[in-house]
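Visitor: Sequence isn't available, so here's the structure alone:
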């Protein structure tokens, strides 16, 4: 199977057993995976990653040789990339396998910080095992912070993130269909109002 659901715990367990692997974490900011031997980001974080090999990304093309790595980690990055297709090809070029983590549509809509810098929405087709990408659409008022979402993730992780493992090829399709134009944005405050209104009616 070229692309499948997984979990970060399973991936980390696999990486811990392969200490000789050359592992790169792409676009991780200050949160690099503990098993990454190389960290790459558009920010210059060389002073932060003194114990790892840091490489600054200056162009669309990743600054690495073909199949340079045994494993590539890309967590919460692809949703920011305008040229999604090119970036996916770059991941496939520099490694033969890896881990991708993406926000779900629900998580992307309800978290305050997930706003204009997120370009894409993602779902996973479990029948044919491929990522389905579409342009992001804000359908409801965000109402929780990233820190609150992190707490929810501990219990409802599958509702907030897609965790995918791939080998050789990242199967995907881009859904260009325009939808939801006639759906009124869901207001969190109206939902709360309805909730308490129902509670009051029940109480009295």
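Guide: Happy to help now that I have it. What you see is a predicted model, and the numbers here were worked out from it, not measured in a lab.

Visitor: CA only for contacts and neighbour counts going forward, please
Guide: Will do.

Visitor: any idea where the strands of the protein begin and end?
Guide: 3-5, 23-26, 38-41, 53-56, 71-75, 97-103, 120-125, 130-135, 161-167, 172-174 (DSSP state E).

Visitor: mind listing what's buried in the fifth one?
Guide: Along strand 71-75, the positions that meet the burial threshold by neighbour count (16 or more other C-alpha atoms under 10 Å) are 71, 72, 73, 74, 75.

Visitor: ditto for the first one
Guide: Neighbour-count burial for strand 3-5, counted by 16+ other C-alpha under 10 Å, picks out 3, 4.

Visitor: ditto for the fourth one
Guide: Neighbour-count burial for strand 53-56, with 16+ other C-alpha under 10 Å as criterion, is recorded at 54, 55, 56.

Visitor: Okay, one more to line up with it:
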């Protein structure tokens, strides 16, 4: 989760469900919902190749293997789903279940299409974005695009990411990921293509502060203090 600071409206008495917490369960979650993977290697791949199992600190973890969540209607007050929506085979069913068990309040976070075009992780099956003007989540299954034609390039980009060449992404998170709270159910609609996706780079990347950050980063690497 890149934008944990955006989670602001959880109330003291709220019962919070987190779906697919990966390696870092949210400290405020009361219950966790995890997909039951038959293969441990697949579970590791789904949580970003992090081998260590998450530490739930004794909080209950429920495993399921289908589309319907094993909870009653309105059982929770708030639902967190960070970096899960891009993995699921049917985003509309997934979101309807979130709204069913969570009363329509929660937090979503997911990578945007530019990130998928760069890296195209196999475990991500959907392009997802949020249309701010229409207040609609939009998605497009990757299998309905020609993205696979660029597999050799995206594979090279994934290797670069693993080697630490993540400056473009880490310095511009808002262009590659989105996280937002919602207070009532948000519509989700499948798209025919990516023509409706619209995100403009408006801030100048050559400001004094950014130049200083780049120089400082290079200095750290020259001094051998950066990542190995």
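Guide: Looks like it arrived, so ask away. Just so you know, these numbers come straight off a predicted model, no measurement behind them.

Visitor: before we move on, back to that, winner for burial among the strands of the first structure?
Guide: Scoring the strands of the first structure by mean neighbour count under mean count of other C-alpha atoms under 10 Å gives strand 23-26 as the most buried, with a mean of 25.

Visitor: Which residue would you name as the spatial centre of the first structure?
Guide: A centroid search over the first structure (C-alpha atoms, centre = their mean) returns residue 102, at 2.0 Å, as the residue closest to the centre.

Visitor: gap between the closest residue to residue 45 of the first structure other than its chain neighbours and residue 148 of the first structure?
Guide: By the measure of C-alpha to C-alpha, 6 or more residues apart in numbering, the closest residue to residue 45 of the first structure outside its immediate chain neighbours is residue 54, 7.3 Å from it. Distance, residue 54 of the first structure to residue 148 of the first structure, by C-alpha to C-alpha, to the nearest Å: 30 Å.

Visitor: How about residue 42 of the first structure?
Guide: Residue 42 of the first structure sits 27 Å away from residue 148 of the first structure, going by C-alpha to C-alpha.

Visitor: Make JSON lines out of the buried residues of strand 71-75 of the first structure and add distance to residue 62 of the first structure.
Guide: Listed next are the buried residues of strand 71-75 of the first structure as JSON lines, based on distance: C-alpha to C-alpha, whole Å:
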{"residue": "71", "distance to residue 62 of the first structure": "15"}
{"residue": "72", "distance to residue 62 of the first structure": "12"}
{"residue": "73", "distance to residue 62 of the first structure": "13"}
{"residue": "74", "distance to residue 62 of the first structure": "13"}
{"residue": "75", "distance to residue 62 of the first structure": "16"}
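
Visitor: now, which of those residues sits nearest residue 26 of the first structure?
Guide: Minimum separation from residue 26 of the first structure among the buried residues of strand 71-75 of the first structure (C-alpha to C-alpha) is found for residue 74, which lies at 5.3 Å.

Visitor: mind checking what the closest one lines up with in the second structure?
Guide: Mapped onto the second structure by TM-score structural alignment, residue 74 of the first structure lines up with residue 81.

Visitor: So that match sits against residue 16, correct?
Guide: No - between residue 81 of the second structure and residue 16 there is no contact, the gap being 10.9 Å when judged by C-alpha atoms under 8 Å.

Visitor: Name all residues that make contact with residue 124 of the first structure.
Guide: 130, 131, 132, 162 (C-alpha atoms under 8 Å, 6 or more residues apart in numbering).

Visitor: Just name the closest of these to residue 120 of the first structure, please.
Guide: For the contacts of residue 124 of the first structure, the minimum distance to residue 120 of the first structure (C-alpha to C-alpha) is 9.9 Å, reached by residue 132.

Visitor: if I look at the nearest residue to residue 169 of the second structure once chain neighbours are set aside, how far off is residue 127 of the second structure?
Guide: The spatial neighbour of residue 169 of the second structure that comes closest, neighbours along the chain excluded (C-alpha to C-alpha, 6+ apart), is residue 176 at 6.6 Å. As defined by C-alpha to C-alpha, residue 176 of the second structure lies at a distance of 12 Å from residue 127 of the second structure.

Visitor: Could you tell me which residues touch both of the two?
Guide: Taking C-alpha under 8 Å, 6+ apart as the contact definition, residue 176 of the second structure and residue 127 share the neighbouring residues 112, 113.

Visitor: on that earlier part again, can you redo the strands of the first structure as JSON lines with distance to residue 195 of the first structure?
Guide: Compiled in JSON lines, the strands of the first structure are given as follows (distance: least, C-alpha to C-alpha, whole Å):
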{"stretch": "strand 3-5", "distance to residue 195 of the first structure": "35"}
{"stretch": "strand 23-26", "distance to residue 195 of the first structure": "42"}
{"stretch": "strand 38-41", "distance to residue 195 of the first structure": "44"}
{"stretch": "strand 53-56", "distance to residue 195 of the first structure": "49"}
{"stretch": "strand 71-75", "distance to residue 195 of the first structure": "35"}
{"stretch": "strand 97-103", "distance to residue 195 of the first structure": "27"}
{"stretch": "strand 120-125", "distance to residue 195 of the first structure": "29"}
{"stretch": "strand 130-135", "distance to residue 195 of the first structure": "31"}
{"stretch": "strand 161-167", "distance to residue 195 of the first structure": "27"}
{"stretch": "strand 172-174", "distance to residue 195 of the first structure": "37"}
